[in-house]
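Q: Sharing a sequence plus its predicted fold:
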Amino acid sequence: MNIHRIHPALLDMTYIHEVDWTAGLQDFQWYYWVNQASVNYPEGRVFEVAMLKVSEKYILRNIINSLRKHNDEVIHMEGINPGYPKYVKMIVKGNVEVSTRYLAQSMGLIEAYAYYSNGIEHWGFITLNPKDADQFITSVSHYGKVLNAKLRALNINNSFNAGSLRLESLLNPSEYRILMYAFRRGFFNVPRSINVSELSSELKLSKSTIDRYLRSSLGKILKVIINNNEVTPSPQPVTGDS
């Protein structure tokens, strides 16, 4: 078996998703950042745990109406501060048929971040093969307009030096175990030696669980890499409002 050297890169993309709930909300000031996300493959649904910031009540109403119009279900919604601008915790269930997240995963990309602002979606994906990123951009263009897409190399050797945290300290035990198992079994080889379904069978875990742990662990590693390369991280909610 040929082992290929891994050259990870970050695909940073801004996108108007014309068939999703975000596209019709470009005339309002709002911000929505995804804290956690997962794909339920058997049900064909995607889930987002997110924080929404709106400056006016009518904007919140328009966002909820747009979600419903596109058959997305708000499972939970909770305001965390009085008055406006308001921060709202949300859990949203959507359909994989129009999911950028699902399309990226099906092409071997790993989500690093996702946030939406005034009708424009901002995505970051880790890829080990530039051709996968090119294919993804081509495919996602069928569902909307890609405003900008940049592929930036991630230099892991320079970012993780002798003074850096060991992975055992950076990750929790489940993240570390699944990431190392997937790595050793060839999940990150190009081409892959094993897929998510096969990992699921060998580890006796669901595909969504494996996907969640891989994205979580790689997201933590990516934050270290990006911070060391002085890349501005995605904005975070104002904790003093909670």
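A: Noted; the coordinates are in hand.
Q: from here on, contacts and neighbour counts on C-alpha atoms
A: Noted.
Q: The nearest residue to Phe160 once chain neighbours are set aside: what's it in contact with?
A: Leaving aside its chain neighbours, Phe160 sits nearest to Ile225 (7.6 Å; criterion: C-alpha to C-alpha, 6 or more residues apart in numbering). The contact partners of Ile225, by C-alpha atoms under 8 Å, 6 or more residues apart in numbering, come to Leu154, Asn155, Ile156, Ser159, Phe160.
Q: Can you tell me which of those are buried?
A: Among the contacts of Ile225, those buried by neighbour count (16 or more other C-alpha atoms under 10 Å) are Leu154, Ile156, Ser159, Phe160.
Q: related to what we said a few turns ago, farthest-apart pair in the contacts of Ile225, please.
A: Taking C-alpha to C-alpha as the measure, the contacts of Ile225 span a maximum distance of 11.0 Å, between Leu154 and Phe160.
Q: Show me what counts as buried in stretch 216-227.
A: Ser216, Ser217, Leu218, Gly219, Ile221, Leu222, Val224, Ile225, Ile226.
Q: Count the residues that sit near the nearest residue to Gly79 once chain neighbours are set aside.
A: Closest residue in space to Gly79, ignoring its immediate chain neighbours: Val88 at 4.3 Å, by C-alpha to C-alpha, 6+ apart. When neighbours are counted by other C-alpha atoms under 10 Å, Val88 registers 19.
Q: alright, now check it against this:
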Amino acid sequence: MWLFTKRSEYNYIEFDYEHLTDWTIKTSDIDHTFNVFNTYVDASRDYVLEFAVLKVWSKADLRRIMSIISRHRNIKAILGIKPLNYGYPKNIQIVLKGDAGDSTRYMAHVLGGIEVKAVYENGIEHWGFIFPNDESAKSFLTMVGKRGVIKKYRLENANMDNIMANALRNAALLLTPSEFKITKIAYSKGYFEVPRMIKLDDLAKELGLSKATVDEYIRGAVRKILEHVFADEA
């Protein structure tokens, strides 16, 4: 097994959230779903990127939700928007650049969390994260609780050696070649051991890549595998 060692005991958090300071809270009366399929966190420049598919059931709802997104202080820019079908309900691919200061995923990122699920609908955000330990998971819940209302949540231990066994057999199919290569090297160097045998800075130097690039590949790989695992459990 190449991703987690036998000592790796993680925590999985899944919760529904009313984010009182974000744009999502203003959409409670708009019938829609906003399904995030990829993200990027740039801690050095304080922004996050969301790659998502927005689904709406009418032109009026589309206009309203785009007005909310474009005007909200947490959104720095709409970097891309592309309809995926004609008529309604309409699916729209959208890329948002958001402020890291009020970002739920940014708070998880700085505590070592890996995002598994992010779906927003009718004013409620549905989240799922993996954290490296109980302390960081509870610290995260405390932080997000200061910016909104946690409607319900579950927090459970996740022994990666057990839940990842089947998913790892398909890792090469789930991951891009770069994700597979870099994550496998990271494992061989002890990056996933507790405590880590190599720091992200040193790993990046060995690979000849930037720290942000290596972090993005590893997080992307782990997220894909965890999404696969928890989707199968649902």
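A: That came in fine, so what should we check first? Not measured: the values here are computed from a predicted model.
Q: re earlier: tabulate the buried residues of stretch 216-227 of structure 1 in JSON lines, adding columns for distance to Arg192 of structure 1.
A: Below are the buried residues of stretch 216-227 of structure 1 laid out as JSON lines (distance: C-alpha to C-alpha, whole Å):
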{"residue": "Ser216", "distance to Arg192 of structure 1": "20"}
{"residue": "Ser217", "distance to Arg192 of structure 1": "19"}
{"residue": "Leu218", "distance to Arg192 of structure 1": "17"}
{"residue": "Gly219", "distance to Arg192 of structure 1": "20"}
{"residue": "Ile221", "distance to Arg192 of structure 1": "21"}
{"residue": "Leu222", "distance to Arg192 of structure 1": "21"}
{"residue": "Val224", "distance to Arg192 of structure 1": "25"}
{"residue": "Ile225", "distance to Arg192 of structure 1": "23"}
{"residue": "Ile226", "distance to Arg192 of structure 1": "25"}
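Q: quick revisit: run the contacts of Ile225 of structure 1 past structure 2 and keep the common ones.
A: Mapping the contacts of Ile225 of structure 1 onto structure 2 (both residues aligned by TM-score structural alignment, their matches' C-alpha atoms under 8 Å) leaves Ser159, Phe160 still in contact.
Q: Between the contacts of Ile225 of structure 1, which sits nearest Val39 of structure 1?
A: Leu154 (26.0 Å).
Q: And that closest one, how close does it get to Val224 of structure 1?
A: Computed as C-alpha to C-alpha, to the nearest Å, the Leu154 of structure 1 to Val224 of structure 1 distance reads 11 Å.
Q: which helix of structure 2 spans the most residues?
A: helix 211-233 (DSSP state H).
Q: out of everything not next to it in sequence, what's closest to the most centrally placed residue in structure 2?
A: Per C-alpha atoms, centre = their mean, the C-alpha nearest to the average position across structure 2 is that of Glu115, at 3.1 Å. The shortest distance from Glu115 of structure 2 to any non-neighbouring residue, by C-alpha to C-alpha, 6+ apart, is to Phe129 (4.6 Å).
Q: Looking for the alignment partner of that neighbour in structure 1.
A: Aligned counterpart of Phe129 of structure 2 in structure 1: Phe125 (TM-score structural alignment).
Q: now do Thr21 of structure 2
A: Per TM-score structural alignment, Thr21 of structure 2 is aligned with Val19.
Q: any idea how far Tyr86 of structure 2 is from the aligned partner of the residue nearest to Gly79 of structure 1 in structure 2?
A: Aligned against structure 2 by TM-score structural alignment, Val88 of structure 1 finds its counterpart in Ile92. Noted for Ile92 of structure 2: a distance of 10 Å to Tyr86 of structure 2, by C-alpha to C-alpha.
Q: go on, Asn38 of structure 2?
A: In terms of C-alpha to C-alpha, Asn38 of structure 2 sits 24 Å off from Tyr86 of structure 2.
Q: Could you do Ile130 of structure 2 as well?
A: 37 Å.
Q: out of these two, which sits in the busier spot?
A: Ile130 (25 against 8).
Q: what's the helix or strand for that one?
A: Using DSSP states H and E, Ile130 of structure 2 falls within strand 124-131.
Q: Pull the number of nearby residues for the match of Thr21 of structure 2.
A: 14.
Q: I figured Tyr41 of structure 1 hits Ser206, correct?
A: No: counting by C-alpha atoms under 8 Å, Ser206 is not a contact partner of Tyr41 of structure 1; they are 9.4 Å apart.
Q: So for these two, which residue has more residues nearby?
A: Ser206 (16 against 13).
Q: Would you enumerate the residues in contact with the aligned residue in structure 2 for the more buried one?
A: In structure 2, the residue equivalent to Ser206 of structure 1 is Ser210, according to TM-score structural alignment. Residues near Ser210 of structure 2 by C-alpha under 8 Å, 6+ apart: Ala204.
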